[in-house]
Structures are given as C-alpha cells and as structure tokens.
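Colleague: make a model of this:
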Amino acid sequence: MGSLDEQLRGHGNGNGHEDTTYRFSKARDSLEMAKGPGKNKKHEVRLDKTKTFSSLYTLSEPCSLSWRNVNYSVLVKKQNKVILKDCAGDLAPGKMLAILGPSGSGKTSLLNVVAGRVTAGELEGEILLNGKPRTDSFRLLSAYVVQDDALFSSLTVRETMLIAAELRLPSGVELGKKQEVAEKVINELGLAKSANTRIGNAFVRGISGGEKKRVNIGVEMMGNPSLVFLDEPTSGLDSFQAQNVVQALKDLSQNGRTVVMTIHQPRSSIFQMFDTIMLLSEGNLIYFGGAHAEAASHFGSLGYKMPEEFNPADFYLDLISLDTRSPEAEAKTRDRIEVLARNCKTNKEPIPSLGMASASEPEVSKGAASDYRAGKLHQFRVLFGRALTQITRDKIPLMISVFTAVFFALIVGMLYMHMDKNQRGIQDRMGALFFVVVNNAFGQMFAILNVFSKEKLIVQREFAARAYNTWPYYVSKLVAEQPFRLIGPLVFCCIAYPIIGLNGAWDRFLVFVLIVLLLAIAAQTLGIFLGSISKNEEIAANVSPLATVILLLFGGFYVNKDTIPPALSWIEYLSHIQWAFTALCVNEFKGQEGWKCDGFESESNLCDVTGEQILHRLSMDGQTVWEPIISQILLICLLHCGAYWSLCKLQPKFKPLETKKGVSPVKAVKGSDRV
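Modeller: Sure thing, here's the model as predicted:
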C-alpha cells in the first residue's frame, strides 16, 4: 500500500496549468495510509487545477487554537441574557480539551463560538488559529460532531463511511483509495467488527449506542480535519461505552489533532484522558489549564483541596455548581463562584500568541473555503445510491404503505359498492371520490413528513459540513424515492376502482390513476416543504394538519366554488385537493347520462340527469379533465420550488465575530457565508 500522497495524487496536467502543492502534518494523521516506521514525514499532494471546482482537497498542518475576550449574549423575552463573560483559553496541537460545567453554564455556547457555529445573538472577541486570525479556510480544517446520532438506519457502518469519503474527498480521488481511507478510519475507531452491521433503528436492531457515536465521529473525520469539536459525545451512553468513545478521541489527539469537547460528569478513568480542562459556571471562566496536578494545585491554593480517591470531575462540578434549593444556599454558592471567577482572572497570565515558526495556517486557494470537495454530478450519483439503498432496505415503511392502501381500498370499496344511478348514487359517488382524495392527500403527506423529519437532522449536519449542494440532494432523493412512494397509491387505485364501481371505461380508469398519482406527488412535496420550514418535528406535526385542513375546506366538496368569498378565492388555486377532486369528478361524470330524478319521475315522463348537469351544480361545468390535471402539474412545480427553497434555508448562517472594544481588530469569520 503506497503513501497517502501517492494514493491521493491527481492526474497529470495536460493543459499547461501549474499543479497546486499542499503540505500536511508531520504528526501521524488518522487518515494516513502509509505503513511502517519512518513514513510520517511531509508529503506533497499535486492536484489538477483545471477541475471544475477550485480546490479538490486540502491536507492541513497541526493547529493550535486560542481565544480571548469572548463575550456572548442572546435576547430572551426582549431582555439581553449574558451567556459567556470574557472567556479565554489556548490549546496546543495534539491536545484534548474538555469543557465542563453544570447545566446552563455556557459549555455548548462556548464550543459553538470557538467552532464558528453561533447562529444568533451578540458575539465579540478574538479567535486565533496558529497565532493568526481565523479565516475562511477554518471550515476546511475543522469538524463538528453534533450530539444527536443522526445516521441512515439501513446503511451498514462501512457503507456510511464510504459514502462520507465519497462526498468529503475530492471527486478525482479513485474509488479504491477512498475505500482504503474509509477502512483506515473504521479500524482506528474500533469499528472493524461491526463494519458490515447496519446502523439500525427502533424496528431493526443495529449497532450499539457507543458505536453510533464513533460512526458519527468517523463521518466527520473523512474531511481530514486538524480540529475536532464535539458536543456531549458521551451523552446517552453507559460508562463503558463512554470510555470507548473518549479513548477513540484520545487516539485522534495523539495522532496530531486538536480535540475540543463538552462533557457532562465524566467518570474518573475518562477524566484521566483529558490534557486540559475548562470549567464554566454561569457564563464565568472558573479555570483553564492542566487537567490533573495543575488543577488540583490551583483549587488547593484557594482553600479547596480535593479529597483523595475522589473523582476530580465530581469535585470540580460540586464546587462550581449553583445550589438553588434555598435562598441561603444560592447566595453562598453564588459568592463562591464569583470568588473563583475573580481568582481565575487574577491569576491567569495573558494568553500568548501560539503561532509556530514552521506551522502557519495552511494555504488554501482563493475560493476553496466556499467550494465543495466533490463535484455536483458526483454528489448526485452518491446521494442517489444512498437514497435508493435506504428506501429499498427499509421495507417496513413500504409494507405499511401498501397495507394501508389495501385496507382503505377495501373499506371504501365495501362502503360504496353497488351504487345506483340515481340522486343517492350521485351523492355516494362524490363522497367516494372525495374520500379517495383526502385519504391519499393526508396519507402521503404524513408518510413523507415522518421520514423527512428524521432525515432532516442528517441533512442539516451535512449541509453545515458542506458535504454537498442542495440540488443534488433534492433531485437524487426525488428520483430515487418517488417510484417507491407511488406504489401505495397505485395499489389503492387498482383495488378501490372496480369495487366501488366507478366509470367502467379503460381510459377513465387510466386517467383516474394519473390523477391520484399526481395528488400523491403534490402531497409528498407539500410534506417536504412543511417539514423543512418547521424548526422541529413537533412543530411540523402540528402545522401540517392545519395547512391540509385549510386546503381541504377549499377542495370543492364542502363549499361550492361559486359561494367562496372573493377575498379567499385565491386559496383554492393552491389546493392540490381541489384540483384532484375536480379532475376526478369531471372524469367520472362528464359525458354520462341516465341519472334518475328521485321522486319526480313518472311513468309518462321519465326524468334523467346528465353528467354535465351534475358538474354544473358543482361549478365544474365547461371544464375538460385535462385542465385540472395540467393545473395540478403546475401546482406540483410550484410546490417543488417551495420545497427546494425551504431546503436551501436549512443551510445555516453563522454569526460574525466582532472585535471587543479595546482589542486590536482582527479579521473575523464571515457570518454571511454558509458553512
């Protein structure tokens, strides 16, 4: 197996353009494929600049990180709430920092500030990378592992890693090399035994919680980051699994990466792995420094000696936590926290510039920070395969969809079968058609909403990591999943139509199927739109029925079109239910005759009603079946535009870092750029 530079070397330059050379770490990188001693030296990766995207890949130097004068506040009920107060710290390459503190102390907020992931509020301070102001290339040097284990349940560990490698390594890298990189990460994270096991979910047993955490870490490691930020990587794990996860992170730091994490009440064996700790309480910096002898000495000098054979994490958290059980206890602990915070600031020496003579922030070609490592067509191919694999393996939702379709088709069929050609038959037919519309509109929308709400967390994480663009994801998902999601509506049509006894002509049946399938597509697209604009699953679950009921009222069954107030008449044009119901009625009644006038016919004067007269009562006269069908297609296009726009809004915008007054100005990370 060759060295990493040989494996990632681009193809020759055939157009006379210069190759771009990047250097990377002396430290043993966790993605390095070289074997044996003596191979951890500088390599050169030559990549062809004639590619359609400006920077294919960047291999980075070890990074030191420092921050000072960090203040952060948010607006809560029109009042400014201070989250962080003048926090500072520094971290050398290859070190692991744990941020500890009680709930509400500002741990995650500080992590987000340092990682450049703050989305709201007022933020000021200075953050330096290798002693220099943080720039746009920081995005390519860092990885952020979220607390939630958002993964595709039907993929195996190996498939998940390979897909991450496909998206986060340049398209020009051969597939075999990407597989080798994925295997290296799997081995280093201790996932080799479960590599062929599916991730799993509530219905299908998969890997353990600790393994999911390590898979999440591995996915982010595919971008070859120098800095790794993690929010509560041990949450929800037992002590043994938590130790395995932190041990994997310790290994990453020993390989030259800088690791920063928030953690809640680590066991003593986990605490021993930390190089540096940062203690926060009520937004105040209580301590920053060595995790062991230095910390014990600092608090011992203040009169708080740690007992022997005592978990240091428990001791420090007890010391800096606010006791709100009584006013007296709260006042006492608040005074203690203030004293500790003052002593921290008094005893803390000014943080030096950590710039290293031989390691500055790696050069990145202009525009590289905003580009994706993989081309859009390559993104589409990978995402299409992932979506196809997920939906074909996750058979339970498909089986439920088909079972539900059969169940409701039999119910509506038995309820409306043997309809006569009289006034009651007209009413029953309209009721049956409206049930067909409502059943498919609600069923398809909520089916896609349930799936997308879970997938949304993954999409948001991958958008933030700039793994792919919006349109390759949206189009690949649509092309891969749409045929499978239409199986249920198709089964429903084939069963319900003959049992109900609707128009027996074959062309009418085919048009009926077309109308129902278009309705299903419109409902699914509406579900994606509502799921994307909703902040969480609960909001989406409450907003979606409300929107559907409003569109239902304008569906043409409960209220005649001619009686709708002019100020509200525009809503019916946005109702996919209205267009589907209109098309079904025209398809069923137009051109039909022989409907009896119950109670008015006599032996000498038979009273017949035509289909055109029925449509006239519904204010649907004068229409062909294709007019509402074309209108439905146009509405679907509009809904797709709305769904695509809402997915684009999922890409977060992070706040800029303002320089604190009295501090020399530095270049801040552009908040308008999407990460």
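
Colleague: drop to CA atoms for contacts and neighbour counts, all remaining ones
Modeller: Noted.

Colleague: strands of the stretch 401-550 of the chain, start to end?
Modeller: Shown for the stretch 401-550 of the chain, no strands are assigned by DSSP state E, counting those that start in this stretch.

Colleague: where along it do the helices fall?
Modeller: In the stretch 401-550 of the chain, the helices defined using DSSP state H, counting those that start in this stretch lie at 423-464, 470-485, 487-500, 506-533, 537-553.

Colleague: the fourth one packs against which elements?
Modeller: I take that to be helix 506-533. The criterion is 3 or more C-alpha pairs under 8 Å, 6 or more residues apart in numbering; DSSP states H and E, and the helices and strands that helix 506-533 contacts are helix 423-464, helix 487-500, helix 537-553, helix 576-589, helix 626-648.

Colleague: quick one: the strands in this structure?
Modeller: Applying DSSP state E to the chain gives strands spanning 20-23, 44-47, 65-76, 79-91, 96-100, 122-129, 132-133, 142-145, 227-231, 258-262, 276-281, 284-290, 595-596, 608-609.

Colleague: so for Arg393, which of the ones you listed sits nearest?
Modeller: Closest to Arg393 of the strands of the chain is strand 142-145 (C-alpha to C-alpha; 26.5 Å).

Colleague: how many neighbours does Lys345 have?
Modeller: A count of neighbours around Lys345, defined by other C-alpha atoms under 10 Å, yields 17.

Colleague: residues contacting it?
Modeller: Counting by C-alpha atoms under 8 Å, 6 or more residues apart in numbering, Lys345 makes contact with Leu285.

Colleague: try Leu167
Modeller: Leu167 sits in contact with Arg373, Ala374, Gln379, Val382, Ala467, Tyr468, where contact means C-alpha under 8 Å, 6+ apart.

Colleague: let's see this one next to it:
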Amino acid sequence: MGGSGSGKTTLLNILNGNIKPQKGELLINGKNFVSHQEIKSLIGYVPQDDSLIEELTIFENLYYMSRFCYSGLTKSEHTELVNNLLIEIDLFEVKDLKVGSMLNKFISGGQRKRLNIALELIREPQILLVDEPTSGLSSADAERIIYLLAEQVTKGRLVITNIHQPSSDIFKLFDKLILLDKGGYPAYEGSPAEVFEYFRQKTGRIDVFKSFTKHGYFIPEEIFRLLEEKKLDDYGEIVNERIREPEEWHQYYLNEIKGKRKDVAGESLRELPMTNLQKPNRLKQTGIYFSRNFKTKLGDYQYMLISLLIAPVLAIILGYFTKNTQLNEAGNAYYLFSTNENIPSFFFMSVIVSLFIGLIVSAEEIIDDKKLLLRESFLSLSKSAYLHSKIFFLFLLSFIQTALYVVLSIIILKIPDIGIKLFLILFSLSCFANILGLVISALMRSVIAIYITIPLILIPQLLLSGVVVDYEDLHYSISSPRYTPVAGDLMASRWGLEALMVEQFKNTSTKKCCTLSKRK
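Modeller: The predicted model follows:
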C-alpha cells in the first residue's frame, strides 16, 4: 500500500520480470528469476489497464487463452474449462456479451476487472500479481474483487496486490502489509492489525488509534497523513516540511526487520512447483493467432465495412474520371480503350492506391496488440507465429481488396488481355505495403506517429516514380539522362508502374494508350 507515485506498480513490474532490478536478486524458492526463465510460467500478472480483446465476447477471450495454455485438450474440454471458470467468477450469465471499449461498454467495470483476473487464473499460476485491482470501481465491486483474490489464497496461490486507499472492510482481508512511502521507501512490513501499535511506538503518540479510526471504523488513508505529517512553525501554522522524511521512516523499517529475515540465497529450498501448461507448437500457435485475429476483425463491423468498400469505391472513382468517352458524328457517346489517353494515369493511380490501402490496413496491427502481447509474454509464445498470422490475414484481405478493384476497373474501362497480370502486380504492391505497415506498427509508440509517418512514405513514392517529375529533371546530384537514379530504383511505385506499362504495351492488341522509352 502506498500513495500515488510511491513505486507500487514499479515494484510489481520488478516482481513479474518486466523490469530488471538495478541491484539485488529476485529469488523464488532460492532460484534466480532472471537465469531461470521457466519461473515466468508460474507467475500471473493482472495490469491496472485492461488488456482485453474488445471485439470478442467474454467467453471468446478466455477460450483463446485456454487454447494457448493447454494444447492437449479437445474443443469440448476447452469449453468446459472456460465455463467452469466463468461460473467461479460469476460471469457465466453474461459470457456471450462483447467486452466492448471503455467508451462503448457492454459489460461493467467490475466485470471487466474479473475477466482480466480470469485470463490469468485460467493457466493456474502459483503466484498472482494484481496491479490496483480496485481502481475505478464502486465499493461493492471492489469488495467483490478482493474476495475473489482472497479465495485464490485458499487454493494455495500466493497473491500480491497493490492498493492506494482501501476501505476498512477491504483492509481487514489482507494477511500482510508492506507500506511504501514517497520515493519507494518501505516504511512498514507486517500484519495490518499491528500497524496501529507500530506507529504508536515510533511516534510516541497515544492518540494514534483514535486518529486511525472514525465512528469505530479503521480509516486506512489516515496512515498516509501520519507518514506525511507536517511541522508547525512558531505561530502554529503548518509548513511544507515533514516531521519525518521517508528516509527516517525507512530506517525505522530496516531496524525493525533486522534479524527477522533469513538469507535464502544459495539455500537448497523446495523445487519449483510443476506447471500444467502445454503450449501448442509453432504451427498451431499460428493457427490460433490467425483464428483469433480473424474473429476479432469480423467483430469490428466498421473496420470490415470500410476495408471491403474502400477498394471498389476507389476503382469506381478512378474509372469514372479516367474513362475518356467521346462523341461520334451522330452525337452519340462511345468509348474505346485503345483511344483512352488516361490509361497511363489510371495505372499510376492504381499503383498508389495499392500501396495506400496496403499501408492503412496494416499500420495499426501490432501497436493495437502491445498490451495483449505483454500479458501473453508470460506464456513465452512464438513471436514468429504471431507475425505469420498477421501476414496471412493481411495478405488474404489484400487479395480480396485487389480482386474487387481489378474486376470493377476492367468492367468500367474495358481493359483487355492483362486482367490476371494487372491483379498480380497490384496484389504484390499491396503485400509489400502490408509488410511495410507492420514494420511501422512495430516501431512506432503511438497511432498518431504512425499516421504522420504514412505520408512520409507515400509522397516519395509519388515524387520518385518517374511520372510526377521526370528522372532527367530531378536535382542534378541524383538525375541522369541515361540511367534511373538509385532513389527511383528504391521506389516500389516505379517498379509497379513499369510492370503495368510494359505488360500493356507488349501483350495487348491495342497499344495506342501506352508509349515506352528506353532507360537503363
């Protein structure tokens, strides 16, 4: 327990291995946490912020976690395991509700917190670390969460949680208290029931118990007032200086625990408890990741609608404006592909569209999952399996988008002969953009940074494609009358456009729309 900024969350992150301690060792049963990575599978960590998949239901969130943890179970056994846990945490009746976001809620804050805890309980950790389990909850929901954690202790688990200002009823449920002062200094360690006597002895005040209680109820936050009690000046006014600084309380703490703790380093203690985890192999992990990602996207109706409509809408817009319809002598409109001088412009814009769509559908894929990946790091799952599942899904989506774009383009502009090759070229560009988007998503720390980066990638693709500015007219330091500049060779837009123009010129019966010039 400690005030804001006292290092409670940092301490939990050290205990779960997310932060490496600057000095000292973390030992579990006498074994060093850093050198024995198998220990990580024994630890469950519930962060303060939700790490749930909002587009999935309560049941589906737990079901996919179960599949990652126990590869030897059948589908019905996974279902039974999840249902039993849902009954235990009192979420069975609402298991088919979507989790939803904090702005578009389908379940309450207390239900979200219980689901967060259940995602760790399903793999049966021996040590459960919970960061601020009551934060933002009503008093009733907070008590319910603490009672749930107390039940885990009766099942043989070690539960360590941090808390800011617990109620009197919640405070009484804890077996042991570590009190942190500002700067992360431990000020007390021991039974919560003995905290009154401890502070009475250290302060010499006989009114400590009275100051800690109100109408017969213990007020835990009064501990912080005593820790941070201010001095009075000669006029009886409170000054901004503590009676006892954190270092002084910490020295009291060190004197109190001196000789009470054993040095367990190097001792031969009990072996680490066995874990029931049965991780699936890399191929199965890829399948589970793909299935979960696919179902997540299907659950986001807006994402799916926009993703499926963007390609055909752009095909209709580009096809309409580049379809050079003419009038015959009788005044009737007619259209011939061979006389359409806008086809090179259409090909160029098609290249840019493929790159653009490929980037925007992939640019958020990894950054959106970072909290989830941090939670699942305790399972030591394959990173390559995760990446392959993302790539397979994005390639499938790009396949559908490119097919819709090409079919509508052929219908509108009556493009002959090269339909399949047009599809393959544009699909290749989309796949390249998918991979590039994943790289951006992995490197950037915010969504805003991602969408600022995308124009920085697309604008050079436009400028150095050889269409907007001829290579001969570029800055003298990179231009050449005979050779394509290296900057142009690095642009996917240049290669995509060249492939389309060459195929159109070489393999169609109507070549008038395209002209070629040789350049090494």
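
Colleague: rewinding a little: and the furthest pair within the contacts of Leu167 of the first structure?
Modeller: The most distant members of the contacts of Leu167 of the first structure, if one measures by C-alpha to C-alpha, are Arg373 and Val382, lying 13.3 Å apart.

Colleague: follow-up on the earlier one: deepest of the helices of the stretch 401-550 of the first structure, which one?
Modeller: Mean neighbour counts were compared across these using mean count of other C-alpha atoms under 10 Å; the top stretch is helix 506-533, at a mean of 22.

Colleague: and the gap between the equivalent of Leu396 of the second structure over in the first structure and Leu398 of the first structure?
Modeller: In the first structure, the residue paired with Leu396 of the second structure according to TM-score structural alignment is Pro483. Pro483 of the first structure is 11 Å from Leu398 of the first structure, where distance means C-alpha to C-alpha, to the nearest Å.

Colleague: go through the helices and strands packed on helix 506-533 of the first structure and name the closest to Lys332 of the first structure.
Modeller: For Lys332 of the first structure, the closest of these is helix 537-553, at 40.1 Å, according to C-alpha to C-alpha.

Colleague: that closest one: average distance to aligned residues in the second structure?
Modeller: Average distance, helix 537-553 of the first structure versus aligned residues of the second structure after superposition (mean C-alpha distance after the TM-score superposition for the first structure): 3.2 Å.

Colleague: then stretch 517-530 of the first structure?
Modeller: Stretch 517-530 of the first structure, aligned to the second structure and superposed, deviates on average by 1.5 Å (mean C-alpha distance after the TM-score superposition for the first structure).

Colleague: what about Ala465 of the first structure, how many residues nearby?
Modeller: Counted with other C-alpha under 10 Å, the neighbours of Ala465 of the first structure add up to 22.

Colleague: and the aligned partner of it in the second structure, what does it touch?
Modeller: Residue mapping for Ala465 of the first structure onto the second structure gives Phe378, with TM-score structural alignment as the criterion. The contact partners of Phe378 of the second structure, by C-alpha under 8 Å, 6+ apart, come to Lys40, Ser41, Ile43, Gly44.

Colleague: again, but for Ile391 of the second structure
Modeller: For Ile391 of the second structure, the residues meeting the contact criterion (C-alpha under 8 Å, 6+ apart) are Asn434, Ile435.

Colleague: same question for Asp231 of the first structure.
Modeller: If a contact means C-alpha under 8 Å, 6+ apart, then Asp231 of the first structure has Thr108, Leu111, Val145, Val146, Gln147, Met261, Thr262, Ile263 as its contacts.

Colleague: and stretch 64-83 of the second structure, which residues are buried?
Modeller: Of all the residues in stretch 64-83 of the second structure, those buried under the rule 16 or more other C-alpha atoms under 10 Å are 64-71, 78-79, 81-83.

Colleague: now render the residues you listed as TSV, adding distance to Lys414 of the second structure.
Modeller: Below are those laid out as TSV (distance: C-alpha to C-alpha, whole Å):
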residue	distance to Lys414 of the second structure
Tyr64	47
Met65	50
Ser66	52
Arg67	49
Phe68	50
Cys69	53
Tyr70	54
Ser71	52
His78	53
Thr79	52
Leu81	57
Val82	55
Asn83	56
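
Colleague: now tabulate the strands of the first structure in TSV and tack on distance to Ser297 of the first structure.
Modeller: Output for the strands of the first structure, formatted as TSV (distance: least, C-alpha to C-alpha, whole Å):
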stretch	distance to Ser297 of the first structure
strand 20-23	41
strand 44-47	45
strand 65-76	23
strand 79-91	19
strand 96-100	18
strand 122-129	28
strand 132-133	32
strand 142-145	33
strand 227-231	28
strand 258-262	23
strand 276-281	14
strand 284-290	10
strand 595-596	96
strand 608-609	97
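
Colleague: so which of those strands gets nearest Ser358 of the first structure?
Modeller: Comparison of the strands of the first structure against Ser358 of the first structure by C-alpha to C-alpha identifies strand 20-23 as nearest, at 11.6 Å.

Colleague: pretty sure Ser4 of the second structure is touching Ile163, no?
Modeller: No. With contact taken as C-alpha atoms under 8 Å, Ser4 of the second structure and Ile163 are classed as non-touching, separated by 9.8 Å.
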